[in-house]
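A.B. asks: could you look at this predicted model? Sequence included:
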Amino acid sequence: MIKREKGDQYRPLVRVMKQKKGVPTVIELSGRRYTMTNESHIRGNREYNRRK
């Protein structure tokens, strides 16, 4: 396994699992799924503020 330090840059492989209107909404990175949430979504504003 490669040791990475804070501030290092690298090019990960990302798989787009789902998209809406050409914008990826669900991606898979290193075996984990991530969802992209818009702040105008029903629960989006709550999730957006939690991430800050």
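C.D. replies: Nice, I can see it. Numbers count the residues shown, from 1 in each chain.
A.B. asks: only C-alpha atoms from now on, for both contacts and neighbour counts.
C.D. replies: Will do.
A.B. asks: what helix or strand is K18 on?
C.D. replies: strand 14-20 (DSSP states H and E).
A.B. asks: next up, a second structure to put side by side with the first:
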Amino acid sequence: MLTFILVLLIIWAAISVIGFVVKGLLWLAIIGLVLFVGTALYGAAKRKIKS
């Protein structure tokens, strides 16, 4: 499960970078950042529950 969350975080980070680099895709960067933060919080919550 941790591997899956890390893969998602990498994907969301890449989407955010692409959104900031490509002019006109700021919306993609915002979505990527929101998904990144959401996935990080979900992973932290799941990890805290298990320990």
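C.D. replies: Everything's here; your move. Just so it is clear, the structure is predicted and the values come from calculations on it, not from any experiment.
A.B. asks: drop the TM-score for these two in here.
C.D. replies: After superposition, the two chains reach a TM-score of 0.24 (TM-score structural alignment, normalised by the length of the second structure), with 24 aligned residues with a C-alpha RMSD of 3.5 Å.
A.B. asks: in the second structure, which residue is closest to the centre?
C.D. replies: F36 (1.9 Å; C-alpha atoms, centre = their mean).
A.B. asks: pull the contacting residues for I15 of the second structure.
C.D. replies: L28, A29, G32 (C-alpha atoms under 8 Å, 6 or more residues apart in numbering).
A.B. asks: give me the neighbour count for the second one.
C.D. replies: Meaning A29 of the second structure. When counting by other C-alpha atoms under 10 Å, one arrives at 21 neighbours for A29 of the second structure.
A.B. asks: hmm, it is touching I11, no?
C.D. replies: No. Using C-alpha atoms under 8 Å, A29 of the second structure is not in contact with I11, being 11.8 Å away.
A.B. asks: about what we covered before: out of the contacts of I15 of the second structure, which are inside helices?
C.D. replies: Secondary structure assignment (DSSP state H) places L28, A29, G32 from the contacts of I15 of the second structure within helices.
A.B. asks: around the nearest residue to the first one once chain neighbours are set aside, how many other residues sit close by?
C.D. replies: To tie it back to what came earlier, the one meant is L28 of the second structure. Excluding its sequence neighbours, the residue lying closest to L28 of the second structure (C-alpha to C-alpha, 6 or more residues apart in numbering) is G19, at 4.9 Å. Counted with other C-alpha under 10 Å, residues neighbouring G19 of the second structure total 20.
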